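# could you work out the structure for the sequence below:
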Amino acid sequence: MFPLRDTITYHGATLATIGLIILNGIVFLYQFSLGINVFPEFFYTFGFIPDIFFQDPIGEFSTIFTSMFVHGSFLHMLSNVWFLWVFGPAVEGRLGFFRFMLLYLLAGIAAALTQGFSLPESTIPMVGASGAVSGILGAYLILFPRARVLTIIPPFFFFFFWLPVPIYLGYWILIQFVYVFYEVAGIAWWAHIGGFFLGLVLVLFMRPKRNYRADPFWECWRDYC
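Down below sits the predicted model:
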């Protein structure tokens, strides 16, 4: 299910969200400028590799952060920053710049460690912002349980559905567990799960700095704004 927008119209400043999107784009452009043949070397230098990390956690700790800004392809990068663009502004509006960044980075750390502990002997680099973005999704579910998400559901590409956030994100996290169960390779599913639940729990300790309001079109949600 592909999200297009939500029903939250009052965001406030979104400097962190926009800054993270720009930074991810700049890093990818730099990767691309080096040539596709250099991608594997780039991944092994800046990606999070569980086997190497657990041999030298202090020396390799920086790769947890660098891996959040490295992506395997343009589509990989675009999908992550799109989810950040849809769900990030509302969360940042509630938490403010610094708490939003703290949540994002801690979710990224939790994502990497969850993936690492699930496959401690893996020598495959984990890259991408999806773990950190998953933390934003978890926080969104707690902060905006009454919001809705405008969604495209394949194969109905010409139809749009307004799905309640609990249904949309509930389905999203369920799919992560399904892929883990069936051992679908190629994506760090455990990282998504770890980041999501860190965001879900951590935001409970971060007092939102302002209330929010939903799109006036959805008058029935006004009581929850």
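# when you work out contacts or count neighbours from here on, use the C-alpha atoms and nothing else.
Noted.
# so Pro164 makes contact with Arg146?
Yes. Assessed by Cα atoms under 8 Å, Pro164 is found in contact with Arg146 at 6.8 Å.
# for the protein, what spans make up the helices?
15-34, 39-46, 50-55, 57-60, 62-66, 74-95, 97-118, 130-143, 165-181, 189-202 (DSSP state H).
# comparing the ones you listed, which comes out most buried?
Highest mean neighbour count of the helices of the chain: helix 130-143, a mean of 27 (counted as mean count of other Cα atoms under 10 Å).
# list of residues touching that helix?
Identification of contacts with helix 130-143 by Cα atoms under 8 Å, 6 or more residues apart in numbering yields 68, 80, 83-84, 87-88, 90-91, 94, 103-112, 165-166, 169, 191-204.
# what about 7 Å?
Helix 130-143 is contacted by residues 80, 84, 87-88, 91, 104-105, 107-108, 111, 165-166, 191-192, 195-200, 203 when judged by Cα atoms under 7 Å, 6 or more residues apart in numbering.
# could you check the angle it makes with helix 165-181?
150 degrees (axes from the mean of the first three to the mean of the last three Cα atoms, to 10 degrees).
# generate CSV for the helices of the chain, with distance to Pro155 as supplementary columns.
Below are those laid out as CSV (distance: least, Cα to Cα, whole Å):
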stretch, distance to Pro155
helix 15-34, 28
helix 39-46, 33
helix 50-55, 37
helix 57-60, 43
helix 62-66, 36
helix 74-95, 18
helix 97-118, 30
helix 130-143, 24
helix 165-181, 17
helix 189-202, 23
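# one more to put side by side:
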Amino acid sequence: MFPIRDHNPSGRTPYVVYILMALNIGIFLLYWPIMSEPYRIAAFFQDWALIPAEVSMGSKPLGLVTSMFLHGGFLHLAGNMLFLWIFGDNLEDEMGHGGFLFFYLLSGIAAGLAQVISDPGSQIPTVGASGAIAGVMGGYLLLFPKARVDVLLIIIIFFKVFTVPAWVMLGLWFALQLFNGATSTAGAGGVAYWAHAGGFVAGLLLTLPLWQRRGGPQFWQKTDGKPPHPDAVYSRSTVPKVRRRR
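Here you go, the predicted structure:
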């Protein structure tokens, strides 16, 4: 189950979201040619990824930032960019371009620190924008808990798109990160669950001042937890019927 779009249009062009997406995609394409060469890609990630053990010892702290713009494969990149595309524009709309960029980077750094704290001796390189984007999701949940999100559910060969409130989709996602983080062996599975959870909490906390300036609970009462403007309306696509020739 994953989101494919929300019904929450933004009031301004999300230039920072576009720039972040372009940077992530462009950087990935630059090192894509060496992805099939294990020694070269390992050396590259050793230099630029987040390595918890080294950060714990006070070396290579820059990895907390550079790792946010690296990905381990095309699907990893595509999934992160989808989430950024869906949820990022609305936060940039509320925070402004510069404020959103600062928020995004802080959320990513907080996510990296959460991963370091969860496994301080790990030598495994950690890459991906997931932690920063988890922060975006946390901020989105606080501001727009009842925004409508279209979710694609896939069960073997069954495909279904349905609409749920943002708090359902984002709450389930966060609960899964906590569950998987608590039940997974450190370093196993290749997913930094604690970075996701840490980024989500950081994003929520970083958005609190903005939410309070908007009126706090009164902001929810005024908007009913939904976007402060009309929902986007999408036309339903239908499969054309073909008449049988007699």
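# quick TM-score on the pair, please.
Scored against TM-score structural alignment, normalised by the length of the first structure, the superposed chains reach a TM-score of 0.90; 214 aligned residues with a Cα RMSD of 1.7 Å.
# between the helices of the first structure, which one is nearest to Ile152 of the first structure?
Checking the helices of the first structure against Ile152 of the first structure by Cα to Cα gives helix 165-181 as the closest, at 11.2 Å.
# okay, the angle between the closest one and helix 189-202?
Using the same axes, to 10 degrees: helix 165-181 of the first structure against helix 189-202 is 140 degrees.
# what's the mean deviation for helix 165-181 of the first structure versus the second structure?
Once the two are superposed, helix 165-181 of the first structure sits an average of 0.7 Å from its aligned residues in the second structure (mean Cα distance after the TM-score superposition for the first structure).
# that helix - contacts with which helices or strands?
Counting contacts by 3 or more Cα pairs under 7 Å, 6 or more residues apart in numbering; DSSP states H and E, helix 165-181 of the first structure packs against helix 189-202.
# gap between the helix it packs on and the chain center?
Centroid displacement of helix 189-202 of the first structure relative to its chain, using Cα atoms, centre = their mean, to the nearest Å, is 9 Å.
# and what of stretch 159-175 of the first structure?
For stretch 159-175 of the first structure, the distance to the chain centre is 15 Å (Cα atoms, centre = their mean).
# check stretch 94-107 of the second structure too.
14 Å.
# so what touches that stretch?
Contact with stretch 94-107 of the second structure is made by 16, 91-92, 131-132, 135-136, 199, 202-203, as judged by Cα under 7 Å, 6+ apart.
# now do 8 Å
Looking at what lies outside stretch 94-107 of the second structure - Cα under 8 Å, 6+ apart - the contacts are 14-16, 65, 91-92, 131-136, 199-200, 202-203, 206, 210.
# repeat for stretch 61-75 of the first structure
Outside stretch 61-75 of the first structure, the residues within contact range by Cα under 8 Å, 6+ apart are 23-24, 27-28, 39, 43, 46-48, 53, 77, 105, 108-109, 112, 126-132.
# what does that stretch correspond to over in the second structure?
Following TM-score structural alignment, the aligned partner range for stretch 61-75 of the first structure in the second structure is 61-75.
# any idea how far the residue positioned nearest the centre of the first structure is from Ile187 of the first structure?
Centroid-nearest residue in the first structure, with Cα atoms, centre = their mean: Val133, separated by 1.3 Å. Distance of Val133 of the first structure to Ile187 of the first structure, computed by Cα to Cα, to the nearest Å: 15 Å.
# now Asn211 of the first structure
36 Å.
# tell me which of these two has more neighbours.
Using other Cα atoms under 10 Å, the more surrounded residue of Asn211 of the first structure and Ile187 is Ile187, with 16 against 12.
# what's that one aligned with over in the second structure?
Aligned by TM-score structural alignment, Ile187 of the first structure pairs with Val191 of the second structure.
# quick one, longest strand in the first structure?
Longest strand of the first structure, by residue count under DSSP state E: strand 156-164.
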